[in-house]
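K.L.:
have a look; sequence and predicted model below, questions after that.
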Amino acid sequence: LEGKRVAVPMGTGAQYTFLQLMGYLKVDTSTMSIVDMAPAEGAAALSQGNVDMACGWGGALARMREFGNVLLTGAEKEAIGILSFDLITTTGDFAAGQPRLLADFVAVTAQANAAWNAGDRRDEMLSVIARDAGMETAVAGDTIDDFVFLSVDQLLSDAWLGGRVGTYLDGAAEFFRENGTVPEILPSYAALIDTGPLADVAGR
């Protein structure tokens, strides 16, 4: 990859992941031509041969796969300490002011994840997901199959919200501060993670 041209959406988690991945692979990014492109633009550039590598997510990532190969899977990245995850977040004021609503939301989300992971209602659930997302069922299925829906116990573990996610967020925040994406950061984002509602769902 050294000396190659790569499309990266700058100032995003994809840029952070890209730099971590290049560090792991011992690729000198100073030799690369890094072009700031949104995922859809990066996918188009890759399809046209204008870049050698592209970073992105969602539908653009599916497009990229038609013209290239995945360097490391999500599981492989996780194994070397590079996390990629989506979070549902809220403000502290809302969480404190609407504890019952928050608890119900977390519980329903956990039930939906468990139902999807069980697999016996896939077709039923996928038709609703595709409709609400405005996607064709097959496309929605291909997209969602790239996701892993963690159980409540997994989420509460040290590997995720119980420890590692907080450390990872602190590292990402420092990266964005150093690169001028954000002017200042908090001393710790790990301290803001409240697993109480999840622990309630788990009966702890």
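P.N.:
Received the coordinates, thanks.
K.L.:
C-alpha only now, for contacts and for neighbours.
P.N.:
Fine.
K.L.:
how about the secondary structure of the residue nearest to residue 58 when sequence neighbours are not counted?
P.N.:
Across the structure, with C-alpha to C-alpha, 6 or more residues apart in numbering as the measure, the residue nearest residue 58 apart from its sequence neighbours is residue 143 (6.8 Å). When states are read from DSSP: H, G, I helix; E, B strand; the rest coil, the local structure at residue 143 comes out as helix.
K.L.:
mind listing what residue 143 touches?
P.N.:
When contacts are counted by C-alpha atoms under 8 Å, 6 or more residues apart in numbering, residue 143 touches 58, 59, 62.
K.L.:
can you flag which of those belong to helices?
P.N.:
Secondary structure from DSSP state H places 58, 59, 62 of those in helices.
K.L.:
which of those count as buried?
P.N.:
Among these, those classed as buried by neighbour count (16 or more other C-alpha atoms under 10 Å) are residue 62.
K.L.:
please compare the first structure with the one that follows:
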Amino acid sequence: MTAVLAVSLTACGGDGDGKSEGAGGKGRVTIRIAYQEIPNADLVVKDRKLLEQALPDADVKWVKFDSGGDVNTAVIAGSVDFGLAGSSPVTKGLSAPLNIPYKVLWIHDLIGDNEALVARGGITDIKQLAGKKVATPFGSTAHYSLLAALQGAGVDPAKVNVIDLQPQDALAAWKRGDIDAAYTWTPTLGELEKDGKVLVTSRQLADQGKRTADLGVVTNKFAKDHPEVVTAWLKAEDQAVKLAKTDPAQAAASIAKQLNISPADAETQLKQLVLLDAAEQAGADYLGTPGAPGKLAQNLHDAAVFLKSQQKIDAVPDPSVFTAALAAEELSRARG
């Protein structure tokens, strides 16, 4: 595997924007990355230390979060520079009242069979969820998909007792018998499937026009101050995706170590996602190119319309907000 080109970095200042002071005002750049335990190529970048190899003069800090909503909170608090969040929390982040100043750099994956709605107790149809307790992390892609699934089945979400639980908390509640169903993702999903029934997957909802994805974001300030870091980050993610495509067993081995699961299970979970390399992401259906933004902006706007209908955001932003948030220029620069 070709090594990522190493970049030497120095920075001035210490104002909480990812830089650390050193002698004479010079210091090492600190890169704070919010990640989630999702079996995609981001875990390959982390496990194989691709970014650390590319940026030997930087301090790379990986911080685990349980959902995109939590990542948004961390970005607002100024505690992370890069983050992985689902398309639903990113849509919320770009909308009022949050209005987070970040941009979409990368599509970590198109969500498929790795997110699903699972029920127990003889529930075999979404319509049967009326009056039942259903867990999902609020503000996540799973939450968006749950609302879309209920709406598609003609079930008023107000008639379902939807409760806010992170994946591991949902699993614990499931084992106690406290909930009837959950919309969540792997690896927790795999545990629920052992004694539950899948009612719908995010891949099926995507086929119905409700596509979701896991996105990579970077704060506008960090992207402006450290364009060389953004380029290195994009190249590392692209390298990891290409490894997953050409040698999935190697990629799965890294994912398995990060998730503490078997390589076989990791490879199965990896196959449930759709991964795109940089060239594919520059296509018209995704991020696009400078001057020709991709359809991802429209997907995010459509999600905002839906979220507003469910009173999850204050107002639907103008489509230009989502267009401006696509980092097509940064992606183009990274592709060389």
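P.N.:
Arrived safely. All figures in this text were calculated on a predicted structure; none of them were measured in a lab.
K.L.:
now distance to residue 29 of structure 1 too, for the ones in helices among the contacts of residue 143 of structure 1, in CSV please.
P.N.:
Output for those, formatted as CSV (distance: C-alpha to C-alpha, whole Å):
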residue, distance to residue 29 of structure 1
58, 25
59, 26
62, 25
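K.L.:
between the ones in helices among the contacts of residue 143 of structure 1, which is nearest residue 86 of structure 1?
P.N.:
Distance to residue 86 of structure 1, by C-alpha to C-alpha, is smallest for residue 58 among these, at 11.8 Å.
K.L.:
distance between the longest strand belonging to structure 2 and the chain's centre?
P.N.:
Counting residues, the longest strand found in structure 2 (DSSP state E) is strand 102-110. With C-alpha atoms, centre = their mean, to the nearest Å as the basis, strand 102-110 of structure 2 stands 7 Å off its chain's centre.
K.L.:
and for whichever helix or strand comes after it, what span of structure 1 is it aligned with?
P.N.:
Secondary structure here is assigned by DSSP states H and E; on that basis, the next helix or strand after strand 102-110 of structure 2 toward the C-terminus is strand 115-119. With TM-score structural alignment applied, strand 115-119 of structure 2 matches no range in structure 1.
K.L.:
run through the neighbouring helices and strands of strand 115-119 of structure 2.
P.N.:
Other elements packing on strand 115-119 of structure 2 under the criterion 3 or more C-alpha pairs under 8 Å, 6 or more residues apart in numbering; DSSP states H and E are helix 141-152, strand 181-185, helix 188-193, strand 197-201.
K.L.:
so where is the third one in structure 1?
P.N.:
Alignment of helix 188-193 of structure 2 against structure 1: residues 60-65, by TM-score structural alignment.
K.L.:
so the residue nearest the centre of structure 1, which of the three states?
P.N.:
Most central in structure 1 under C-alpha atoms, centre = their mean is residue 85, positioned 3.0 Å from the mean C-alpha point. Counting by three-state DSSP, the backbone at residue 85 of structure 1 sits in coil.
K.L.:
distance of whichever residue in structure 2 pairs up with it from residue 145 of structure 2?
P.N.:
In structure 2, the residue matched to residue 85 of structure 1 (TM-score structural alignment) is residue 213. Separation of residue 213 of structure 2 from residue 145 of structure 2 (C-alpha to C-alpha, to the nearest Å) stands at 11 Å.
K.L.:
repeat that for residue 130 of structure 2.
P.N.:
Residue 130 of structure 2 sits 16 Å away from residue 145 of structure 2, taking C-alpha to C-alpha as the criterion.
K.L.:
got it, and residue 12 of structure 2?
P.N.:
44 Å.
K.L.:
for the two, indicate the residue with more neighbours.
P.N.:
With neighbours defined as other C-alpha atoms under 10 Å, residue 12 of structure 2 and residue 145 compare such that residue 145 has more, 26 against 16.
K.L.:
tell me the residue in structure 1 aligned with that one.
P.N.:
Residue-level alignment of residue 145 of structure 2 against structure 1, with TM-score structural alignment as criterion, gives residue 17.
K.L.:
so what's that match up against?
P.N.:
Taking C-alpha under 8 Å, 6+ apart as the criterion, residue 17 of structure 1 is in contact with 82, 83, 84.
K.L.:
which among the residues you listed end up buried?
P.N.:
Among the contacts of residue 17 of structure 1, those that count as buried by neighbour count (16+ other C-alpha under 10 Å) are 82, 83.
K.L.:
for structure 1, what's the longest helix?
P.N.:
Taking DSSP H as the criterion, structure 1 has its longest helix at helix 99-118.
K.L.:
what helices or strands is that one leaning on?
P.N.:
In terms of contact count using 3+ C-alpha pairs under 8 Å, 6+ apart, helix 99-118 of structure 1 is assigned the packing partners helix 196-201.
K.L.:
for the helix it packs on, give me the average deviation versus structure 2.
P.N.:
Per the superposition on structure 2, helix 196-201 of structure 1 and its aligned residues are separated by 3.1 Å on average (mean C-alpha distance after the TM-score superposition for structure 1).
K.L.:
elements contacting that helix?
P.N.:
For helix 196-201 of structure 1, the packing partners by 3+ C-alpha pairs under 8 Å, 6+ apart come out as helix 99-118, helix 152-156.
K.L.:
just to revisit the earlier point, and the match of helix 188-193 of structure 2, how far from structure 2 on average?
P.N.:
Compared with structure 2 after fitting, stretch 60-65 of structure 1 deviates on average by 1.7 Å (mean C-alpha distance after the TM-score superposition for structure 1).
K.L.:
next, the buried residues of that stretch.
P.N.:
Judged by neighbour count (16+ other C-alpha under 10 Å), stretch 60-65 of structure 1 contains these buried residues: 60, 61, 62, 63, 64.
K.L.:
could you pull up the residues touching the first one?
P.N.:
Contacts for residue 60 of structure 1 (C-alpha under 8 Å, 6+ apart) come out as 39, 40, 42, 43.
K.L.:
which of those are still contacts in structure 2?
P.N.:
With the contact criterion set to both residues aligned by TM-score structural alignment, their matches' C-alpha atoms under 8 Å, those that also touch in structure 2 are 39, 40, 43.
K.L.:
of those, closest to residue 188 of structure 1?
P.N.:
Lowest distance from residue 188 of structure 1 to those (C-alpha to C-alpha) belongs to residue 39, with 29.5 Å.
K.L.:
looking for the alignment partner of the closest one in structure 2.
P.N.:
Under the alignment defined by TM-score structural alignment, residue 39 of structure 1 corresponds to residue 167 in structure 2.
K.L.:
likewise residue 145 of structure 1?
P.N.:
With the correspondence set by TM-score structural alignment, residue 145 of structure 1 lines up against residue 271 in structure 2.
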